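Undergrad: kindly return the folded structure for what I paste below:
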Amino acid sequence: MKSIGRILRLAAPYKGLTVLNMLFNLIQVLAGLFTLTLVAPLLDVMFGNNKEVVKPKNINVNGFDFDAVYNKFITWLTEFIQEDKPKALLVICGILIVATIIKNIARYLALYFLVILRNKSIQNIRSKLYDKILSLPLSFFTNERKGDLMSRMSNDVKELEWSLMTTLDAIFKEPVTILFYVGSLIFMSPQLTLFVVILLPVAAGVIGILGRSLKRKSKKNQEAQGALLTFLEESLGGMRIIKAFVAEKIFSNKFSVINETSTKANIRVNHRGDLASPVSETLGIVVAAVVLWFGGNMVFNGELLPSVFIAYFAIFSQVIPPFKQLSNAFPMIQRGIAGMDRYEEVLNADVRIYEKADAKSISDLQNEIEFRNVSFAYGMETVINDVSFKIGKGKKVALVGASGSGKSTLADLLPRFYDLQQGEILIDNVNIKEFKLDDLRGLMGIVAQESILFNDTIASNIAFGVAGATQEKIEAAAKMANAYDFIMQAENGFKTNIGERGSKLSGGQRQRIAIARALLKDPQILILDEATSALDNESEKLVQQALDNLRQGRTILVIAHRLSTVRDADEIIVLEQGNIMERGTHNQLIALQGYYSKLYNMSISHA
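TA: Model prediction:
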């Protein structure tokens, strides 16, 4: 029940819809029950030899005499029928039609509100999950596979959707139906109903055992689906490399293995789930056979009128479908609970990048940025080791070094994409952890080596994150980034859609759009992570001119392998395996004839 409660909490924001669904389900049940309770007296009076109906034993609850009410109704019905049977039959047929119409209107309205409830709840689930994903630090995405996250957003949420609908039926509709129908059976024959009350819970227990097994298999299946999506996402993203290395066969074989694992997991889940329906139907027939045998003997012995037994069995037959639905619901609920576990794993993930309750605002850089004894590790692997340096306002500082030396990690620490383990980073002598995250990141513009663009127009990509950007400012930023000419040559100019991740643009064009985006933000601090590495020589020269114009009053942190782009830096920090090897201006480092000089000469020879 605790697990079911977890799923029901998803519908908690929509209590009004839940109440309406329950109300119309109740009306549906009562209307259906009303028509069936007429069977015994009608059969007995219209077609039986007796003119009286055998009365049940007196039932008195808190002073309310059910027996008296029932007998008054039967007496009135008997007299009405005896006066004019054809007219009575017509009236009864009309009552049955009206009751059926009421039942089905209530059924439709119950489903109507259930569909709204289900979809609103799932909308809320997706929004919460997506907002949580956006709030997580970059460290989370280095550990979690993108395909697995996509699976949680799609497959697991879909399982939750159907599980929620099934749970609402299993909790609010089917039990109410069974309760009212079994109550009527007790009223008609307590002795016969004893078998129903004993046998149905036993059958439900058997179904519960199947459900628990299904939950374990469902979780493994959903994990396998996540692995499949991850591999597919990687394949699509790396299609150029796959073809360049003629690796189609290798990836096809890998996909076959993962696909086979996913298929087997899915088959196991479906086989176990498919057991629920035949098992529940078999158990239902066993219970029905016991009732038929025992009730038939009661009729033979004169303990129960045939008409009452027919009515009893008609009502009992209506208990079987909701019981079967309830039994079948448990496997679906268990699959949903497995999806709920995976959903909550993300929802409960530690944000880690915390903002203090009394965090300070910051709107500009006054003096300097300082990295003071900074150390950082990815898990057990240290990538930054006791690094200290300062970046004065309006200065250009470059971080250089071989791949894996820690350059990009240092840049990621400044906007708090990660939090360092030792040391501190200060802006104007205040630890950056003291500032509001939005304010801190609002000071910075970032251009990465891999240009991240979105499936939208060129104008929207340049104006990304800048509220109220005018067309004039967008065009000015494009000109400064040397992007204006190729944009105007596009079919729709700035309104041209660039495709997923900017697939309709060349690498250099994507890079310049990303630079224009950073320029439009007009940040006080620019982080250029190998920002010009994708440009041709002419474009690089023009972009460098634009960046030089932008330097006035701003701080620039550059990370590059092409050392020719950082010769004009006010200071160059040379990193190797997370440690500072050398520091100084370009000329000073060349004069040292050390590690930087070696890197520079290598870059010149390759050029």
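
Undergrad: drop to CA atoms for contacts and neighbour counts, all remaining ones
TA: Fine.

Undergrad: packing partners of the host helix or strand of residue 112?
TA: Residue 112 is located in helix 85-135, with elements delineated by DSSP states H and E. For helix 85-135, the packing partners by 3 or more Cα pairs under 8 Å, 6 or more residues apart in numbering; DSSP states H and E come out as helix 15-37, helix 66-83, helix 157-168, helix 306-347.

Undergrad: also this sequence, please, to line up against the first:
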Amino acid sequence: MNKKTSKKTKQGLSRLLEIAGTKRWWLIGSVVLAIGSTVAQFVPYVTIMNILNELAAHAAHPEDISRELVKHWGIICLIAFGCYGMLMFISLMFSHIAAFNILYELRVALTWKMAKLPLGFFTKRTTGDLKKIIGEDVERVELFVAHHIPDLTSAIVFPLLIIGWLFTIDWRLSLIMLAVMLIAIVFQFSTTWSKKATEDTKSYMTIMGKLNASIIEYVRGMQVVKIFNHSSIALENLKKQIFGFRDFSNAITTNYAVTYLGFYNMLSATLLFIIPAAIYFLLKAPSYSNYISTVLIFLILGGGIFFPMHKLLWMTNMLRQNTIGVDLIDKILQKEEITDPDEPQTPRDASIEFANVSFAYDKIQVLNNVSFTVPPGTVTALVGVSGAGKSTIAMLTARFWDIEDGEIRIGGSNIKQIRTEDLMNIVSFVFQDNMLFFDTIEENIRMGNKTATKDNVIAAAKAAQCHDFIMQLEKGYDTLVGEGGTYLSGGEAQRVALARAILKDAPIILLDEATAYADPENEGKILDSFSQLIKGKTVMVIAHRLSTIRNAEQILVIDKGTVAELGKHDELIALGGLYKNMWDIYSRSREWKLNR
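TA: Model prediction:
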């Protein structure tokens, strides 16, 4: 892992400043202006205090009240209100500029980063999880910076100004108010910044990611669910996630009920502590008229301190969620990239060689000391039970992950010594789950070769046996398809993906049950057409239908992450091992028929 990957990152507001990059000064300017607006917001209380002093001093003789003095402080109050509005507006403008730049830069950084990550990263992350990070978590950063940074600044500065000023008026009542605030802050800390609260927030983000993934999976699979009348089964996982979120929310509500209500009630009851003390000090004061204004200002601010403190609780809670969201973003940004070699090599041919390859994912051993060679221009089939490691071998060939033990070579060159772009040009793959973009069928096929002509696209489609059904569509090759093939069946989508791979014309082709969704008739057509197109190419095919790979130059029987058997069909049958057992089971399944 490189230094950049292992570097300890900042957190909280300091991390936001770091993310802001060249626009951090907009964010700092927003904070400074927010402080200025808070001071302007505080000034009217000073003017009210001075007016109250003047009124109290001449309560017995109202005619002696200085109208000029009252007018003077009134004008200052109006000016302060104007400054508050202007400074807060500019502060919000600055914060929005910083926020939109952060939003843009974060999404660009994530997009570029994901383009450089190993393909295996995407096989282990759900669409809903990544959508939440790129969409919701990044959006939460923008929302926090744009709106909450000025509010958080105000929520911190305003109570400090109030308490500091009140201490200059009456330290005894100020101590009472401060004690109430500190007790409330203790409750707030246990609700917001304690270790348990942080862990609960992380759990919340994880549950939301799973819920997003379940919703996307349920909506995408609705057509299949309806066709096979499995609505209740498909709904179970979604219900499980929804009820899990409900139970988590109920548990959180129960766990924090006492601390949150303690915070809320302490601030709400500030006057219950101030009023008795104020009455006592008023009765003991040398001058009733001089002290009454002090009592009034404490009553005004004692009740009003609740709102900025409550805002502070909400803001700090948002900051914690934002910090955890940024941490999830950082985990992607700090992922180790697939690096290109300083001195790249060019494969001499399209041969594939695994030399003592072992591979583990998340500490689970997947492959153990796998060795085999695929000569150029030959077809090698991988067979075995589900979970044996067949797909992992195909993915490692395309460098979905980097291995620690052994070597994978293409044309005699270690794939780590081949540039990623060159490797992707050498290899084409068609897996069971195929991604079709919201674009025309023609453009989905042309992704295999951007320079291909319309005739080339049609030729590839014919080879993949999808030209006929495309021409039956209202707009033919100009028909729009959605993500995952919204308007196409599974078999049709797979044939479009196969046409894309055929058009790419790469020397190495990896097929993971490429005919899985095809009916028997089209399966034969695809295989017949494909056999003409793969001449001279190196093909590695993962097959469950053993009849499709009888003529392969070599068959690898994968069992528990190892190559248990290797040879041609007849050789493996004669061996009488795992492959023969699989063939016998497969043959019996083909002979099965429904009897009345």
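
Undergrad: TM-score for this pair?
TA: The TM-score (TM-score structural alignment, normalised by the length of the second structure) is 0.78; 573 aligned residues with a Cα RMSD of 4.4 Å.

Undergrad: against the second structure, where does stretch 512-525 of the first structure fall?
TA: Counting by TM-score structural alignment, stretch 512-525 of the first structure pairs with residues 495-508 of the second structure.

Undergrad: got the contact list for stretch 434-441 of the second structure?
TA: Taking contacts as Cα atoms under 8 Å, 6 or more residues apart in numbering, the residues outside stretch 434-441 of the second structure that touch it are 444, 477-485, 493-494, 496-497.

Undergrad: what about it, start to end distance?
TA: Chord length of stretch 434-441 of the second structure, first to last residue, is 13 Å (Cα to Cα, to the nearest Å).

Undergrad: circling back to that earlier point, output the helices and strands packed on helix 85-135 of the first structure in CSV; the columns should cover mean neighbour count and distance to residue 405 of the first structure.
TA: Shown next, in CSV, are these (neighbours: other Cα atoms under 10 Å; distance: least, Cα to Cα, whole Å):
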stretch, mean neighbour count, distance to residue 405 of the first structure
helix 15-37, 19, 56
helix 66-83, 14, 86
helix 157-168, 23, 41
helix 306-347, 22, 31
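
Undergrad: turn the ones you listed into CSV, columns for distance to residue 48 of the first structure.
TA: Listed next are these as CSV, based on distance: least, Cα to Cα, whole Å:
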stretch, distance to residue 48 of the first structure
helix 15-37, 17
helix 66-83, 12
helix 157-168, 43
helix 306-347, 8
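
Undergrad: looking at those helices, which is closest to residue 112 of the first structure?
TA: In terms of Cα to Cα, the element of these nearest to residue 112 of the first structure is helix 15-37, at 8.1 Å.

Undergrad: who does that closest one touch, helix- and strand-wise?
TA: Helix 15-37 of the first structure sits against helix 85-135, helix 174-188, helix 306-347, with contacts defined as 3+ Cα pairs under 8 Å, 6+ apart.

Undergrad: so can I have JSON lines of these showing distance to residue 46 of the first structure?
TA: Formatted as JSON lines, those follow (distance: least, Cα to Cα, whole Å):
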{"stretch": "helix 85-135", "distance to residue 46 of the first structure": "8"}
{"stretch": "helix 174-188", "distance to residue 46 of the first structure": "19"}
{"stretch": "helix 306-347", "distance to residue 46 of the first structure": "11"}
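
Undergrad: what about the strands in the stretch 451-600 of the first structure?
TA: Assigned by DSSP state E, counting those that start in this stretch, the strands in the stretch 451-600 of the first structure fall at 525-529, 555-559, 571-576, 579-584.

Undergrad: dump those strands into a markdown table; add distance to residue 346 of the first structure as well.
TA: Putting the strands of the stretch 451-600 of the first structure into a markdown table (distance: least, Cα to Cα, whole Å) gives the following:
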| stretch | distance to residue 346 of the first structure |
| --- | --- |
| strand 525-529 | 30 |
| strand 555-559 | 33 |
| strand 571-576 | 35 |
| strand 579-584 | 35 |
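
Undergrad: now those in TSV, with distance to residue 342 of the first structure and mean neighbour count?
TA: Formatted as TSV, the strands of the stretch 451-600 of the first structure follow (distance: least, Cα to Cα, whole Å; neighbours: other Cα atoms under 10 Å):
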stretch	distance to residue 342 of the first structure	mean neighbour count
strand 525-529	35	24
strand 555-559	38	25
strand 571-576	40	23
strand 579-584	40	17
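
Undergrad: if we can go back for a sec, ok, residues contacting the match of stretch 512-525 of the first structure?
TA: 350, 425-430, 434-436, 441, 444-449, 452, 456-457, 460-461, 463-466, 509, 514, 533, 536-540.

Undergrad: related to what we said a few turns ago, so for residue 176 of the first structure, which of the helices and strands packed on helix 85-135 of the first structure sits nearest?
TA: Smallest distance to residue 176 of the first structure across these (Cα to Cα): 7.2 Å, for helix 15-37.

Undergrad: just the buried residues out of the contacts of stretch 434-441 of the second structure, in ChimeraX syntax.
TA: With 16 or more other Cα atoms under 10 Å as the criterion, this ChimeraX line picks the buried residues out of the contacts of stretch 434-441 of the second structure:
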select :444,477,479,480,481,484,485,493,494,496,497
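
Undergrad: quick check, nearest of the contacts of stretch 434-441 of the second structure to residue 306 of the second structure?
TA: residue 483 (49.9 Å).

Undergrad: now do the contacts for the closest one.
TA: 435, 436, 437, 438.

Undergrad: among the helices and strands packed on helix 15-37 of the first structure, which is nearest residue 541 of the first structure?
TA: Closest among these, using Cα to Cα: helix 85-135, at 36.1 Å.
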